[in-house]
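> 3D, please:
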Amino acid sequence: MLSSDSDADAVCRHFDVSRESCARLHCYVSELKKWQRRINLVGPGTLDRVWARHVADGLQVIPHLPRDADCLVDFGSGSGVPGLVVAAVVNSGRVVLVESSSKKVAFLRHVARTCGIRVEVRQARVEALDPATVCTGAKRIVLLARALAPLTRLLTLAAPWFAMGAEALWHKGQDFDKELKEATRYWDLDVDILPSEIEGGGVLLHVRSAKRRAQTQA
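From the prediction side, this is the model:
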């Protein structure tokens, strides 16, 4: 597990990130700090721990991605964690960043161009997207999200995606058990709870399938 004071070298070593990918992550961090002066991308109190708190949080998704995943969709990408960070390291398949804020979209597109990270950025609300047109031809879709919404809301947003066979890797904080208990009142879930690599007691929820119970609404 990485400590809160882990630096860039420690994070890149821990996740076995190549020199080229680590250089892209350094570029991302540099741009994040510049843009943070103008728009709120991450909590100001976490900026001095950006590698341990944010970059590592994105990278920890990668070991759990299915090898044949060919379209990753990051709901509410915001600062680029996890989607942009993952794309800086994983160069196969499509990575689609979905963000409704025009300022954050500008940031994501700027970083992608400046740092040479191959992503597609869509300015849209998640619920307005047609999954069939976002990952056209994809055989295995994985949904990503961090600090976007409670689990019941995420499941509602992702329902059309699950209906076409997608799965999800979602960051959740230390109170994830309460969210999971609430969600299972309305949803039948096949979910794995993966301990976080980051200090703080959070988890990754690997939702393999989700089906809303017919008699309830959430």
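
> contacts and neighbour counts: CA atoms only from here.
Noted.

> So for the protein, the centremost residue is which one?
Pro82 (3.3 Å; Cα atoms, centre = their mean).

> just the strands in the chain please.
Per DSSP state E, the chain carries strands over the ranges 71-75, 94-99, 120-123, 141-145, 167-172, 187-195, 203-212.

> Quick one: residues contacting Gly78.
Leu41, Glu99, Ser101, Lys104, Val105, Leu108 (Cα atoms under 8 Å, 6 or more residues apart in numbering).

> hang on, the earlier thing: skip the chain neighbours and tell me the closest residue to the residue nearest to the centre of the chain.
Counting by Cα to Cα, 6 or more residues apart in numbering, Pro82 lies nearest to Gly58, which is 4.1 Å off, once chain neighbours are set aside.

> Turn the strands of the chain into TSV, columns for mean neighbour count and distance to Lys33.
Below are the strands of the chain laid out as TSV (neighbours: other Cα atoms under 10 Å; distance: least, Cα to Cα, whole Å):
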stretch	mean neighbour count	distance to Lys33
strand 71-75	26	21
strand 94-99	24	19
strand 120-123	17	20
strand 141-145	24	22
strand 167-172	25	23
strand 187-195	15	28
strand 203-212	20	26
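
> could you dump the ones you listed to a markdown table with distance to Thr133?
Putting those into a markdown table (distance: least, Cα to Cα, whole Å) gives the following:
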| stretch | distance to Thr133 |
| --- | --- |
| strand 71-75 | 12 |
| strand 94-99 | 12 |
| strand 120-123 | 12 |
| strand 141-145 | 12 |
| strand 167-172 | 17 |
| strand 187-195 | 25 |
| strand 203-212 | 21 |
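
> can you list the contacts of Gly78 in TSV and add distance to Ala87?
As requested, the contacts of Gly78 are exported to TSV (distance: Cα to Cα, whole Å):
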residue	distance to Ala87
Leu41	18
Glu99	16
Ser101	20
Lys104	17
Val105	16
Leu108	12
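
> which of those tops the neighbour count?
Leu108 (28 neighbours; other Cα atoms under 10 Å).

> before we go on, could you also do this sequence so I can check it against the first one:
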Amino acid sequence: MTACDQRSVRSLISAGCRILGVPLSGEALSLFEQYGEFLAKWNRRLNLTSLHAKKDLAVLHFLDSLLVLKTLPLNAQSLLDVGSGAGFPGMVLKIAQPHLNVFLLDPNPRKMVFLKRLSSHLGLAGVYFLPTPIQELPLESFSRAFHAVVSRALSLREEQMRKIQKLLSCNGLFISMRGPGSFGDALNSPHFKLASYWAGYLPLLPVYRRVLGYTAAHERRHELHDAIS
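As a prediction, the model looks like this:
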């Protein structure tokens, strides 16, 4: 076992953020440490993650989630995390950016219970829970509601992509997190165009990741056509 393997989740995240150039407050680091401990306890009965080693948890969940900050618009106030699972990346982004209103969407009731308990345990405000598939999210409540929608390692169907297009605010960003796979514009949807791109290795582990940001394509033209017709 190396010295890196014996370090705390907090120190691993702190070291990784310095490498990534992502600033974090001491309070955020403390909350991440509590998050890791809380997840470890709940994971014994809910199997929320297959990662157990502190280094894997810190790098492959927390630091990986923080990569979203490489493309997240600076003025973003609301974010929807599609398929939040154990809170990655949505809950992590809330801790890193306390001003964000974060909506965690996951149809799994057991995971939703965990997310609610975690939010309460960490004393977070501005976190909202949506226990539903994205295709059932009501547009009358959430049309153009989000400055950013993020999906981490989740394969979305075309009907779901059309829904995301309608959920994004004007100039909003859909952020897709991907592994090595194919390069370039990896999102095969006519509803979006690539607007931002980050690629590189995670700190402390040789894992290659890409974070791609998309804006809705031809949105004005579609809305004008609808208004005329």
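
> Assuming the best superposition, what's their TM-score?
The TM-score (TM-score structural alignment, normalised by the length of the first structure) is 0.80; 206 aligned residues with a Cα RMSD of 3.0 Å.

> Would you mind giving the residues in the second structure matched to the longest helix along the first structure?
What stands out as the longest helix in the first structure, according to DSSP state H, is helix 19-36. Using TM-score structural alignment, helix 19-36 of the first structure lines up with residues 26-43 of the second structure.

> residue contacts, Pro107 of the second structure?
Gly83, Leu130, Pro131, Thr132, Pro133.

> how close does the longest helix of the first structure sit to the second structure?
Once fitted to the second structure, helix 19-36 of the first structure is off its aligned match by 0.9 Å on average (mean Cα distance after the TM-score superposition for the first structure).

> Name the residues that touch that helix?
Contacts for helix 19-36 of the first structure (Cα under 8 Å, 6+ apart): 8, 12, 41-42, 47, 50-51, 55, 79, 85, 88-89, 107, 111, 114-117.

> In helices only, show me those.
Using DSSP H, the contacts of helix 19-36 of the first structure in helices are Ala8, Cys12, Val50, Val85, Ala88, Val89, Phe107, Val111, Thr114, Cys115.

> Let me know the closest of the residues you listed to Arg208 of the first structure.
Val85 (22.4 Å; Cα to Cα).

> Distance-wise, check the nearest residue to that closest one once chain neighbours are set aside relative to Ala132 of the first structure.
Using Cα to Cα, 6+ apart and skipping residues adjacent in sequence, the residue nearest Val85 of the first structure is Gly58, 5.7 Å away. Distance, Gly58 of the first structure to Ala132 of the first structure, by Cα to Cα, to the nearest Å: 26 Å.

> Next: Phe176 of the first structure.
Phe176 of the first structure sits at a distance of 30 Å from Ala132 of the first structure (criterion: Cα to Cα).

> Have a look at the two and say which one is more surrounded.
Phe176 (19 against 12).

> ok, now which ones touch the more buried one?
Phe176 of the first structure neighbours (Cα under 8 Å, 6+ apart): Gly202, Val203.

> Gly201 of the first structure maps to what in the second structure?
Under TM-score structural alignment, Gly201 of the first structure pairs with Tyr208 in the second structure.

> and Pro206 of the second structure, how many neighbours?
9.

> From Arg24 of the first structure, how far out is the closest residue to Val17 of the first structure other than its chain neighbours?
In space, Val17 of the first structure comes closest to Val89 once its chain neighbours are excluded; the distance is 7.0 Å by Cα to Cα, 6+ apart. With distances taken as Cα to Cα, Val89 of the first structure is found 8 Å from Arg24 of the first structure.

> With Ala52 of the first structure instead?
Distance from Ala52 of the first structure to Arg24 of the first structure, by Cα to Cα: 16 Å.

> cool, and Phe176 of the first structure?
31 Å.

> ok, Ser25 of the second structure - contacts?
Contacts of Ser25 of the second structure (Cα under 8 Å, 6+ apart): Ala96.

> And for the equivalent of Leu180 of the first structure over in the second structure, the neighbour number?
In the second structure, the residue paired with Leu180 of the first structure is Ala186, using TM-score structural alignment. For Ala186 of the second structure, the count of nearby residues is 13 (other Cα under 10 Å).

> cool, the one 4 residues further on as well?
Burial measure for Pro190 of the second structure: 12 neighbouring residues, criterion other Cα under 10 Å.

> What is the neighbour count of the aligned residue in the first structure for Leu74 of the second structure?
Alignment note (TM-score structural alignment): Leu74 of the second structure maps to Arg67 of the first structure. Arg67 of the first structure has 10 neighbouring residues, counting by other Cα under 10 Å.

> ok, Arg67 of the first structure to Arg140 of the first structure distance?
From Arg67 of the first structure to Arg140 of the first structure the distance is 10 Å (Cα to Cα).

> How about Leu189 of the first structure?
Leu189 of the first structure is 18 Å from Arg140 of the first structure, by Cα to Cα.

> likewise His64 of the first structure?
14 Å.

> Those two: which has the busier surroundings?
The neighbour count for His64 of the first structure versus Arg140, taken as other Cα under 10 Å, is higher for Arg140 (18 against 11).

> can you count the residues close to the residue nearest to the more buried one when sequence neighbours are not counted?
What sits nearest to Arg140 of the first structure in space, not counting adjacent residues and going by Cα to Cα, 6+ apart, is Ala69, at 4.8 Å. Look at Ala69 of the first structure: counted by other Cα under 10 Å, it has 17 neighbours.
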